[in-house]
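In: next comes the sequence, and after it the predicted model I'd like to discuss.
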Amino acid sequence: MKPFAYVRATSLREAAEAYAGHQDSRYLGGGTNLVDLMKLGVETPGSLIDISRLPLDRIEELPGGALRVGATVPNSDLAAHPLVRSRYPVLSQALLAGASGQLRNIATTGGNLLQRTRCPYFQDLSKPCNKREPGSGCGARDGVHRDHAVLGQSEHCIATHPSDMAVALAALDAEIELYGGEQGTRTVPATAFHRLPGDHPERDTVIRPGEIVTSVLLPPAAPGEVSVYRKARDRASYAFALASVAVVLELDRTHRVRRVALAFGGLAHRPWRATTAEERLTGVEPTPEAVRQAVGAELDQARPLRDNAYKIPLARNLACDALGTLVQSADATPRRPRTP
């Protein structure tokens, strides 16, 4: 491993200043992804700015019912929090579907968002990869790509984003709060935080150099809202999604869809918000046929390669099953009056 400098920050400002003052800096939280990439030689930071001891480890309920989750809250704590389990079951389920118990105890909210692809061509220095080395080519396109993207990919990259949590956050319309030192603070919708590869697959997110993820803001859950996360993988645990889906659903009193949010994981370079399917379902009765047609219209955009076309029917069946389950659950959920 390449030698590196180490700075333990005691404040956000100190962390941002240390990042700017050291060459090739990286922020260190739980380190469950970054340290692995350093061992492989994929990441070679000149300095690590340790932010794990900053006061960002709280889950705070806000006026109106929103929830602010600090960036260093462990994944296990977030999944087990009573308010998350009761109001946002899709998020708790997504977290528990990821990694192992030991890793969830260390991995952080911010780190989960910023983890990099598990594409084997990205992790192998002997293989071409535009994400690791821009301009070197994409070895996966004509190589082994069974696990790779079928939506939103480009000629330069077909990698998928590995996070389960990020898929749930996209469906929940969460927001990511960032601190940038002299740049100030800003908030980015979870649906816009991760990028599609385009001509610059090396850029995973819209985060600016030196910015720190400080928290995730979850909006208030609507009365009668139900949600679920479903994941298909090669083995029952400790495996990344071949396809996954996060669904949030609210029905009105006439059994029509008042609001639906649907996001896919394992299909694209970022969590894929299924806006076409949502538009087709909003305002209609969610019969099995209506659901199947709406999800099918979304997945008509898919462009599979030689070995990953199976992901399309897999994702369709996951989404239809999840929506069908939620329709039954919403019918059985007492509806409180909506706040004016």
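Out: Nice, I can see it. For clarity, every value in this text was computed on a predicted model and none was experimentally measured.
In: could you use CA atoms for every contact and neighbour count after this?
Out: OK.
In: what about Tyr27, helix or strand, and which?
Out: Take DSSP states H and E as the rule and Tyr27 turns out to sit in strand 25-28.
In: elements contacting that strand?
Out: helix 12-21, strand 47-50 (3 or more Cα pairs under 8 Å, 6 or more residues apart in numbering; DSSP states H and E).
In: pick the most deeply packed of those.
Out: strand 47-50 (a mean of 21; mean count of other Cα atoms under 10 Å).
In: comparison target below:
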Amino acid sequence: MKKRILVAPLNWGIGHATRCIPIINGLLDEGFDPIIASDGEALQLLKKEFKDLIFVELPSYNIRYSKTKSAFKWLLFLQLPKIRKAINREHKLVRKIIHDYAIEGIISDNRLGVYSSKVPSVFTTHQLTVLSGNTTKFSTFLHTCYIKKFNECWVPDFEGEPNLSGKLSHNFKSKELTIKYIGALSRLKKTETKPKNRFMVLLSGPEPQRSILEERLLDELKVLPGLIIFVRGKIEVEQVIVNQPPFAIYNFMEAEELQKHINNSDIIISRSGYTTIMDLAKLGKQAFFIPTPGQFEQEYLAKYLEKSKIAPYCEQDDFSLSQLNKSVNYSGFKSFENEIDFKQLFSLF
């Protein structure tokens, strides 16, 4: 009987779920039987990608997000007791899942309660340092306390220079964690094609900020010539396409279609989420980033990539068409070719 490995991405936007896709495919290729556990849009997306696998629903963290940048962090901190209860609930449920499905290993992408002392457990994150302004030491300490419960911590980035995450996952010292840099994760593949479209918009992330940016971009970009592929990042039962010149508006795309359209576009306008960054680096694209207001991680990554002269960015409230002119002064991502040794990685199980 194939060893069953529980794969559990956090439902915070869809990035954690999409970067689990190459891990799930790796498990299948190496003869394992992945069982997928999550909630919300993350679970819906993986059900569309892997129709023949077993899925389990985990408790939602039910996090509320602020409409304003200044209140974002403090609203999250006020919800810490609720988040801790959700973590305890999912940890309790994991014990039952291990028993019911004969689980022999766990890979958790940022789900803090999905671990077990009975089977090898892995935590996947690109944030060893959890930026939160003047409370960064505290948030990093809390995060590390949870990661210590896992056997290994896999960082989807390169250990040396150059790398994609900067200080988020480098210059971090801990004798208590077993850290492995596994290389960048992306479900997409680069194709040699001449781009047909100038711009493509990729939206993602929590509400209400996702919708606020959607309205801003639809209004600002409507005067541009040519076709603009606009992906709203809303995972729903059926794909819906609305032709609203100059836009072709999709609620979501599955991997193959997304790969085709990104390869066929010159510049990608998106949040500076880490999974998106890994995808664009894999495809060697130019990008313009608009970090989610109040998300220190995305704001840092946008600044880090601008300082590296890879891609420009602006704050959401400052976006206008003229901002896009900055792209000519940046190199864009150089596509990377890294082969992850899944056989060696999964030897833990």
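Out: Arrived safely. The structure presented is a predicted model; accordingly, all values stated were derived computationally and were not measured.
In: care to give me the TM-score?
Out: After superposition, the two chains reach a TM-score of 0.24 (TM-score structural alignment, normalised by the length of the first structure), with 145 aligned residues with a Cα RMSD of 7.4 Å.
In: in JSON lines: the helices and strands packed on strand 25-28 of the first structure, plus distance to Leu169 of the first structure.
Out: As requested, those are exported to JSON lines (distance: least, Cα to Cα, whole Å):
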{"stretch": "helix 12-21", "distance to Leu169 of the first structure": "24"}
{"stretch": "strand 47-50", "distance to Leu169 of the first structure": "25"}
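In: which one of these lies nearest to Glu60 of the first structure?
Out: Using Cα to Cα as the measure, helix 12-21 is the one of those that comes nearest Glu60 of the first structure, at 18.8 Å.
In: after the lengthiest helix in the second structure, which helix or strand is next? Please name it.
Out: With secondary structure taken from DSSP state H, the second structure has its longest helix at helix 80-101. Under the assignment DSSP H and E, the closest C-terminal helix or strand after helix 80-101 of the second structure is strand 103-109.
In: before we move on, the earlier item: so which of the helices and strands packed on strand 25-28 of the first structure is nearest Ser86 of the first structure?
Out: Using Cα to Cα as the measure, helix 12-21 is the one of these that comes nearest Ser86 of the first structure, at 31.6 Å.
In: helices or strands up against the closest one?
Out: Using 3+ Cα pairs under 8 Å, 6+ apart, helix 12-21 of the first structure is in contact with strand 25-28, strand 47-50.
In: between these, which one is closest to Ala80 of the first structure.
Out: Going by Cα to Cα, the one of those nearest Ala80 of the first structure is strand 25-28, 23.7 Å.
In: next secondary structure after the closest one?
Out: helix 34-40.
In: and that next one, which residues are buried?
Out: Burial within helix 34-40 of the first structure, assessed by neighbour count using 16 or more other Cα atoms under 10 Å, is assigned to Leu34, Val35, Leu37.
In: from the contact counts, what lies against the helix or strand harbouring Glu298 of the first structure?
Out: Assigned by DSSP H and E, Glu298 of the first structure belongs to helix 288-299. Of the remaining helices and strands, those touching helix 288-299 of the first structure by 3+ Cα pairs under 8 Å, 6+ apart are helix 275-281, helix 311-332.
In: and of these, who's closest to Ala261 of the first structure?
Out: Across these, closest to Ala261 of the first structure is helix 275-281 (Cα to Cα), at 6.3 Å.
In: elements contacting that closest one?
Out: Judged by 3+ Cα pairs under 8 Å, 6+ apart, the packing partners of helix 275-281 of the first structure are strand 257-265, helix 288-299.
In: in it, what counts as buried?
Out: Thr275, Thr276, Ala277, Glu278, Arg280, Leu281.
In: in three-state terms, label Tyr6 of the first structure for me.
Out: strand (DSSP: H, G, I helix; E, B strand; the rest coil).
In: got a list of what it touches?
Out: Ser47, Leu48, Ile49, Asp50 (Cα atoms under 8 Å, 6 or more residues apart in numbering).
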